[in-house]
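In: sharing a model that was predicted from the sequence below.
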Amino acid sequence: MKPKKFILSGGGTGGHIYPAIAIANELKSRFPDAEFLFVGAQDKMEMQKVPQAGYAIEGLWIAGLQRKLTLQNLMFPFKLVDSLLKSRKIIKKFKPDVVIGTGGFASGPLLQMANMLGIPTVIQEQNSFPGITNKILSKKADVICVAYENLERFFPKEKMLLTGNPVRQDLIAIDNKREEAVQYFQLDPNKKTLLILGGSLGARRVNQLIEKELEAIVSQNVQVIWQCGKLYFEDYKKYNSKLVQVVAFIERMDLVYAAADVIISRAGASSVSELCIVGKPVIFIPSPNVAEDHQTKNAKAIVDKKGALMLKEYELDELFAVVFESLLKDEGKRAQLSENIKELAMPNATKMIVDKIETLIK
C-alpha cells in the first residue's frame, strides 16, 4: 500500500501554526511512513516554525487585506491569482490524500484549489466567530472541526464536528512540573508568579499596561514572567531584573504554565484552549483589533461560565489594579476560577480531528 500524503496549511501566528503541527504529529504517529507538506505565506513565521518542527514547507505570495486603501490591497488580486496557481501546481505535484487548513492567509487559496480539484478538505476553525475565508471554504469542505458550540449559523451543521482546538500534548500533565519550572526559570518558590502572554508577536496595549503597573505588581510579593513578543522586546528588555523576566518568546510553555499562579493573556483561540487545559486563574485582555472582534467572543465564552475574568482595553487604566489585587488576595476566587475553566477543557481535540481525517482516506 502506498504511503499516505497530507498537505497542511496554518500560519501568520502561533495560534494557526501549532494546531497544524499538532495534527501532523498525530497523523505521523498513526502513519509513520506518510509524507507531509506544509504550505504557508512567504515571510510569515510559519516559514521558520514548521521546519523547526521537522516538516517541509512551501510559501505562497499571499497576504491579508488591510482595513484601509494601501498598495498592498491593490496588489491583493494579483497575489491571490498567483497563490491559486501555485497551490494548483503544489497539489498536482504532491498528490495529497487530504488537505487540512487551520487558518492563516495561505489556507484560503490552498483549500479553494483542493476543493476545485476534488481533494478531500478539512477545516479546523479555532474561533467562536469564524472569519470570512472559512465561511466561504466551508461550502465545499468535507469536514469542519470546531472548538465552540452554536456555529450552525456560519457552517453547514451536517459537516461540523465539535472537537476543541489541538494543543501541545505536554500541557496535559503540568501539575507535577512545578518544582522543575521553578528551577528552570530560577524563581523564588515563596513568591506568587504572574505570567503575561501577549502572543508570539506581542500585544502593544498589554505591554503598555504592564510597564505602567510593574512597580505596583512587584510590590505585592509577586515575580513576573513577561512575554512581550518579538516586535516589542527591544523596548521592554530594560525591565529585566531579579523579579522580572522579559522575554520575546517562551520555548517551554509547559513549564511556564506550571510556574504561574495568575495569568494575563490575550484571547486568541489556541491560547484560550491551552488555558482551559492548564487550569490556572486568568485575566483575559482580548485584542479589539482582530476580525469581527473574535477574541472578545472567545473570552466571553469562558467568562460566561465563570472560568475567567475579562477586562476590555478601554477599562484597563481604571480597573486593572483593583481586579488584579483582588484576585491575588482571594485564594478561594483563584481556586474557583481554576476549577471552572478546567471543566471547559477539551484535551482530546487532536485525536478526534485525526480520527475524522482517517475516515476520509479509507
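Out: That came through fine.

In: going forward, measure contacts between C-alpha atoms and count neighbours the same way
Out: Noted.

In: and residue 130, how far from residue 102?
Out: 12 Å (C-alpha to C-alpha, to the nearest Å).

In: which one of these two has more residues nearby?
Out: For the pair residue 130 and residue 102, the greater number of neighbours falls to residue 102 (27 against 18), based on other C-alpha atoms under 10 Å.

In: try this one next to it:
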Amino acid sequence: MTKRILFTGGGSAGHVSVNVALIPRFKEEGWTISYIGSHNGIEKDMIKKQFPNVPYHGISSGKLRRYFSMKNFTDPLRVLTGVMQAFRVIKKENPDVIFSKGGFVSVPVMFAAKMAKVPVAIHESDVTPGLANKLAVPFATKIYTTFKETLQHMPADRSTCAGAIIRKDLFLGKRVKGEELTGLQPSKPILLIMGGSLGANAVNKIVRDSLDELLENFSVIHLCGKGNLSPDAPEGYVQYEFVTDELPHILAMTDLVVSRAGSNSIFEFLALKKPMLLIPLPRESSRGDQILNAKSFVQQGFALTLDEKDLTQESFVTTIRQLRDQHWTMVEKMEKAPPSYTIDQMVDEISGLAK
C-alpha cells in the first residue's frame, strides 16, 4: 500500500529548502506527496517550479507579529479559516505523516493535523524556536532541531538534534566548472559574498565601498540580490543577482564566505568546510535569531561575526583579513563538528512516525 506524506512550511526560503531537499527522496521511495502552503508565498513558487507534479494546496494564514497592528485583530480569523481549509486537505489527501518546516502557514496545519489525528514531525532551524514552531510544539509527535542548544527549549521526550538537512546537490560542485562560469582563476583566494535579499543593502554597500582593498588580496563573487547589480565591475569582481544551479560549482571554488546568519545557509557552509564572516540581521529587522546563530558558530570556532551597527569599511576589511589568517584553524574545527543527519536518515526517521 502506498504511503502518503504531506509537507508544509513557508514564508521564507529557509522554511521551504529542507522540504525541497526531502521531497525527491520520498518520491524515490514511492510515497505519494502533497504540500500545503499559503496562496501567494515564496513556497508556492518554489514547490510548483521544482515539483510540478506535487499537488499544492493554498490555505489562509495570518502573520504572527510581535508589534501592534490592526491586522492582529483580524488574523486570528484567517488562521481559523486556514485550520478548516487544512483539515479538508488532510482528509482528502489522507497522509500517513506530516512534515512541517515552520513559518506562519504551518500553524493552521498543525491544529488541523491534531484534529485529524495524523502524526507530525517538525524541524526547527534556529537556536531559539520561532513563534510558529512554539505554537506547533504541543501538536508535534516528534521535534528535530538543528542546534543542540535548542533542545533546552523543547520537551526532552520528543526532541532530537538532527542538525541541518543539506541537499545533496551542494556536494556535487566542481571547482573547474565554477572557474568556467565566473571567469575567475585560482591565483587569489575566492571570497564569496552572499548579500541575499532581506537587508541586503547594508552588506552590498560595504562590499562595494571596500572593493579596491578586497581585490588586492581576493577575487570576489558577490550575490547581491534582485535589482542590486552595480554597473561597475572591476577585474576580479563578479556579481550575480542570484544563482541556482550554478551555486554548487561556485561554492566548490570558494575559500571564504561573507553572509547573513540564516541557519540553513551557515550549516551548508559548515558542511562544505567554508570559514565564514557572519553579519547577522539586527534585532530591529528580526527576532534576533541570526544573532544567536552567529554566536553559536563563533563559539565553536567556525566563524567570525560583525554586528551591522559596527559595519564600516575598516572593520569589514580588517575582519576579512582575520578570517583569511584563521582559515585552516577553522577548517580543522569544522572537520571535527558532529555530523548532521543525512537525507536518508531523516527520511527513515519521518517514515517511522507514519501511522
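Out: That came through, no problem. Since the model is a prediction, treat every value here as computed from it, not as a measurement.

In: ok, and what's touching the longest helix belonging to the second structure?
Out: As assigned by DSSP state H, the longest helix anywhere in the second structure is helix 71-93. Contact with helix 71-93 of the second structure is made by 4, 6, 34, 36, 57, 59-65, 107-109, 111-113, 115-116, as judged by C-alpha atoms under 8 Å, 6 or more residues apart in numbering.

In: which ones among those are found in strands?
Out: 4, 6, 34, 36, 57, 59 (DSSP state E).

In: what subset of the residues you listed is buried?
Out: Burial by neighbour count, 16 or more other C-alpha atoms under 10 Å: within these this picks out 4, 6, 34, 36, 57, 59.

In: isn't the second one up against residue 26?
Out: No - using C-alpha atoms under 8 Å as the test, residue 6 of the second structure is too far from residue 26 to be in contact (10.8 Å).

In: need the overlap of contacts for these two.
Out: Contacts common to residue 6 of the second structure and residue 26, judged by C-alpha under 8 Å, 6+ apart, are residue 33.

In: so what's the residue count around residue 217 of the second structure?
Out: 15.

In: okay, the buried ones among the ones in strands among the contacts of helix 71-93 of the second structure in CSV with distance to residue 246 of the second structure next?
Out: Shown next, in CSV, are those (distance: C-alpha to C-alpha, whole Å):
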residue, distance to residue 246 of the second structure
4, 32
6, 29
34, 28
36, 29
57, 30
59, 33
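
In: and the helices in the stretch 251-355 of the second structure?
Out: Using DSSP state H, counting those that start in this stretch, the helices of the stretch 251-355 of the second structure run over 263-271, 289-299, 313-325, 327-335, 343-353.

In: typo on my end, the stretch 101-250 of the first structure
Out: According to DSSP H, counting those that start in this stretch, the helices that the stretch 101-250 of the first structure contains are 107-116, 132-137, 178-184, 204-218, 233-236.

In: got a list of contacts for the longest one?
Out: To tie it back to what came earlier, the one meant is helix 204-218 of the first structure. Residues contacting helix 204-218 of the first structure (C-alpha under 8 Å, 6+ apart): 198, 224, 228, 232, 243, 285, 313, 316-317, 321.

In: try 10 Å
Out: With contact meaning C-alpha atoms under 10 Å, 6 or more residues apart in numbering, helix 204-218 of the first structure is reached by 191-194, 196-198, 222-224, 226-229, 231-233, 235-236, 239, 243-244, 264-266, 285-287, 313-314, 316-317, 320-321, 324-325, 328.

In: contacts only, for the closest residue to residue 217 of the second structure other than its chain neighbours.
Out: Using C-alpha to C-alpha, 6 or more residues apart in numbering and skipping the chain neighbours, the partner closest in space to residue 217 of the second structure is residue 188 (6.5 Å). The contact partners of residue 188 of the second structure, by C-alpha under 10 Å, 6+ apart, come to 215-220, 236, 255.
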